[in-house]
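Engineer: Next comes the sequence, and after it the predicted model I'd like to discuss.
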Amino acid sequence: MAKKLNKDSVKSVSYPLLFGVIVLLLWQFQIIHGIFGADTFTLPLPSRIVSILVDNFPKMSKDIIATVTVALGGLVLGSILGFVIAMIAAMAPHWGAGGLSLATAFNAIPIIAIAPILNNLTRDFSRDPNTRSMLAKILVVMITCTVSMAINAYRGFTELKPFSLDLFKSYAAKPSTVFFRLRLPNCVPYIFTALRISVPGCVISAMVSEYFAEYIIGVGRQIRESIVLAQYATAWAYIVVACLIGIILYVTLILVESFVLRNRTKK
């Protein structure tokens, strides 16, 4: 069984890596350019993008820190808010159902619509444009991450094992005991399911919100500015940085999840 799992793990990593290497080779030798009729100005070669990354990484680090701060700040706040909504919905269904519906409605609002609105609403928050711009971007990410956590955590609180709740009631367990001994442990895997959705979403939301931010900083904003100035190689370098941020955050989440849930997966 362990050998089969190891083989599956190797395949799940090796196949995507092999596909990525093939794409990079086709890109570097301009085969992709010939297929799509592109030129090396709008679609720079990987070697050119890497050279820009190496030469300008100290300058890019400021934008990377800003984007990661917004993404993680919104992720934490949105996850906490979604968890609280789910907890209220599970413990008080009459109140909680409305909260879940409201959270779902907010999630239906496009980021490109809500980001400018939040920028205007936070203009009086501080005299520092960086501070109020950072707040607006974090709020955008928070709204994006709230719904997935609320829905998945609610499932974790309510989708219990058969007869487990009846067993606790038969022992006359207090609601707090039922929550901490039954509902909360059952909810932990669902929390990580929500985070698997929210982690890529928080990076995307952070970069999109930077397009409309008042303060010019962040990976997303630099992608926009580079495209406006026709500096496509620089724009592609920031796109690669954005991909790396998402991959690193997601891999970190998977490692934390495997550590926290290690006892649950053992057979």
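Structural biologist: Done, it's in.

Engineer: switch to C-alpha atoms for all contacts and neighbour counts from now on
Structural biologist: Will do.

Engineer: how far is stretch 181-197 from where the chain is centred?
Structural biologist: 17 Å (Cα atoms, centre = their mean, to the nearest Å).

Engineer: What are the buried residues along it?
Structural biologist: By 16 or more other Cα atoms under 10 Å, the buried positions in stretch 181-197 come out as 182-184, 186-196.

Engineer: Those residues in helices, which ones?
Structural biologist: Among the buried residues of stretch 181-197, the ones falling in helices (DSSP state H) are 184, 186-196.

Engineer: of all those, which comes closest to Ser133?
Structural biologist: Leu195 (24.9 Å; Cα to Cα).

Engineer: what about the closest residue to the closest one other than its chain neighbours, distance to Gly73?
Structural biologist: In space, and not counting its chain neighbours, Leu195 is closest to Met149: 7.1 Å by Cα to Cα, 6 or more residues apart in numbering. In this view, Met149 and Gly73 are 15 Å apart by Cα to Cα, to the nearest Å.

Engineer: Can you give me the distance of Leu45 to Met149?
Structural biologist: 39 Å.

Engineer: between the two, which one's more packed in?
Structural biologist: More crowded of Leu45 and Met149, by other Cα atoms under 10 Å: Met149, with 30 against 20.

Engineer: wait, what's in contact with that one?
Structural biologist: For Met149, the contact set (Cα atoms under 8 Å, 6 or more residues apart in numbering) comprises 78-79, 82-83, 86, 191, 194-195, 198.

Engineer: Work out for me the element the nearest residue to Val140 once chain neighbours are set aside sits within.
Structural biologist: Leaving out its chain neighbours, the residue that sits closest to Val140 by Cα to Cα, 6+ apart is Ala115, at 6.2 Å. Using DSSP states H and E, Ala115 falls within helix 111-121.

Engineer: what about versus this one:
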Amino acid sequence: MSRVREGALAVGAPAVVGVAAVVLWQATVTGLGIAAYVVPAPADIATELAANLQVVATAAFGTARNAALGLLVGTVAALVAAGVSAAWRLAADAANPLVTATAVVPIVCLAPVFYTMFGTDAQTARVVVAAIAVFVPVYVNTLRGLRTVAPVHRDLLRAHAATPWQATRHVTLPGALPFFFTGLRVASSLAVISALVAEYFGGPVDGLGKAITSAVASSRYALAWAYVVGAVVTGLVFYAVTTLLERLPDAGGSPSARR
């Protein structure tokens, strides 16, 4: 019964806060007569969203496709790099400056450069931007996880004459999984944000970024916010999927790591 109560509280509390925030937003905009170009009322946003649901969904799918590809490419590259760095200290020392530089560079500013490299009629630049944004959190967290092995476990494996592969399979990888999923959760949101922002700088006329720009340019501010809602939902879907992957049986190592 306590689990049911805890589950209801976990779902109900955010829902109540969200509804209260929307009601306060509507009351503030209506009561103060705030212009739509400053911030539209939630009722107007909901009306535009309902009237253009298919268009918003199509734009969200375009952004989600690029974000998913970027997430996949960036994650695979980060896992390979983290594995090499964990096994070879010199590689980690050589990669540190590059990873640090990548972390501090406003990566979306490279979108115009990538459009020049790959062409403005291709989605490649958006995928690359998302992949680079994903790389850093996955790499840093995975590398830390691969290096986090309790000395007692290492000594126990050595006492049992375990091979390097056995030690990696039974201790190192399970211990690194919670760190990997932490990085993946952060990266999932970054992938959506990076892919969306990269759309502002050019490329094919699709995706949420272009849709928001077009709506604002035509003074359809409530519609622009409807696209923002689509972006929020897309980000939540990505985050929820990565969270569910972490909660799969044995995906996060110990039961405590999956909570």
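Structural biologist: Great, that's in hand. On a predicted model such as this, the values are computed, not experimentally measured, just so you know.

Engineer: Between the ones in helices among the buried residues of stretch 181-197 of structure 1, which sits nearest Pro16 of structure 1?
Structural biologist: Using Cα to Cα, these come closest to Pro16 of structure 1 at Arg196, 18.6 Å.

Engineer: The closest one -> structure 2?
Structural biologist: Arg196 of structure 1 maps onto Arg185 of structure 2 when the alignment is built from TM-score structural alignment.

Engineer: from what I can see that match touches Leu244, true?
Structural biologist: No. Contact criterion Cα atoms under 8 Å: Arg185 of structure 2 and Leu244 do not qualify, at 10.3 Å.

Engineer: circling back to that earlier point, counterpart of the residue nearest to Val140 of structure 1 in structure 2?
Structural biologist: Correspondence of Ala115 of structure 1 to structure 2, assessed by TM-score structural alignment: Ala111.

Engineer: Tell me the spacing between that match and Ala101 of structure 2.
Structural biologist: From Ala111 of structure 2 across to Ala101 of structure 2, the span is 17 Å (Cα to Cα).

Engineer: The two: who's more crowded?
Structural biologist: With neighbours defined as other Cα under 10 Å, Ala111 of structure 2 and Ala101 compare such that Ala111 has more, 25 against 11.

Engineer: Return the residues in contact with the more buried one.
Structural biologist: 125-126, 129, 198, 201.

Engineer: Counterpart of Phe157 of structure 1 over in structure 2?
Structural biologist: Phe157 of structure 1 maps onto Leu146 in structure 2, by TM-score structural alignment.

Engineer: what's near enough to touch that match?
Structural biologist: 82-83, 86, 172-173, 175-176.

Engineer: quick one: which of the residues you listed is nearest Thr58 of structure 2?
Structural biologist: For these, the closest approach to Thr58 of structure 2 (Cα to Cα) belongs to Ala82, at 35.6 Å.

Engineer: so stretch 58-75 of structure 2 matches what in structure 1?
Structural biologist: Matched against structure 1 by TM-score structural alignment, stretch 58-75 of structure 2 falls on residues 62-79.

Engineer: Now that stretch on structure 2. Mean distance?
Structural biologist: When structure 2 is overlaid, stretch 62-79 of structure 1 sits 0.9 Å from its aligned residues on average, using mean Cα distance after the TM-score superposition for structure 1.

Engineer: mind listing what's buried in that stretch?
Structural biologist: Under 16+ other Cα under 10 Å, the buried positions of stretch 62-79 of structure 1 are 63-64, 66-79.

Engineer: Helix or strand: which one has the most centrally placed residue in structure 1?
Structural biologist: Taking Cα atoms, centre = their mean, the centroid of structure 1 lies closest to Val199, which sits 2.1 Å from it. Per DSSP H and E, Val199 of structure 1 falls inside helix 184-211.

Engineer: Okay, angle between that helix and helix 111-121 too, please.
Structural biologist: If you take axes from the mean of the first three to the mean of the last three Cα atoms, to 10 degrees, helix 184-211 of structure 1 sits at 80 degrees to helix 111-121.

Engineer: once aligned to structure 2, how far is helix 184-211 of structure 1 on average?
Structural biologist: Counting by mean Cα distance after the TM-score superposition for structure 1, helix 184-211 of structure 1 comes out at 0.9 Å.

Engineer: and that helix, what does it pack onto?
Structural biologist: Judged by 3 or more Cα pairs under 8 Å, 6 or more residues apart in numbering; DSSP states H and E, helix 184-211 of structure 1 is in contact with helix 46-91, helix 111-121, helix 129-158, helix 219-228, helix 232-260.

Engineer: Dump those into a markdown table; add distance to Lys4 of structure 1 as well.
Structural biologist: Below are those laid out as a markdown table (distance: least, Cα to Cα, whole Å):
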| stretch | distance to Lys4 of structure 1 |
| --- | --- |
| helix 46-91 | 35 |
| helix 111-121 | 43 |
| helix 129-158 | 30 |
| helix 219-228 | 41 |
| helix 232-260 | 18 |
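
Engineer: Comparing these, which comes out most buried?
Structural biologist: helix 129-158 (a mean of 25; mean count of other Cα atoms under 10 Å).

Engineer: Next SSE downstream of that helix?
Structural biologist: Scanning forward in sequence from helix 129-158 of structure 1 by DSSP H and E, the next helix or strand is helix 164-170.

Engineer: Point out the other helices and strands that that next one packs with.
Structural biologist: Partner elements for helix 164-170 of structure 1 (3+ Cα pairs under 8 Å, 6+ apart): none found.

Engineer: Check what contacts it and list those residues.
Structural biologist: Applying Cα under 8 Å, 6+ apart, the contact partners of helix 164-170 of structure 1 are 178, 182.

Engineer: try stretch 101-114 of structure 1
Structural biologist: Under the criterion Cα under 8 Å, 6+ apart, residues 140, 143-144, 146-147, 150, 205, 208-209 lie in contact with stretch 101-114 of structure 1.

Engineer: now that stretch, how far from the chain's geometric center?
Structural biologist: Offset of stretch 101-114 of structure 1 from its chain centre (Cα atoms, centre = their mean): 16 Å.

Engineer: Please apply the same query to stretch 234-252 of structure 2.
Structural biologist: For stretch 234-252 of structure 2, the distance to the chain centre is 11 Å (Cα atoms, centre = their mean).

Engineer: Ok, stretch 203-211 of structure 1 next?
Structural biologist: Counting by Cα atoms, centre = their mean, stretch 203-211 of structure 1 comes out at 11 Å from the chain centroid.

Engineer: still on that earlier bit, the helix holding Ala115 of structure 1 vs structure 2 - mean distance after superposition?
Structural biologist: Once fitted to structure 2, helix 111-121 of structure 1 is off its aligned match by 1.7 Å on average (mean Cα distance after the TM-score superposition for structure 1).

Engineer: Perfect, I'm done here.
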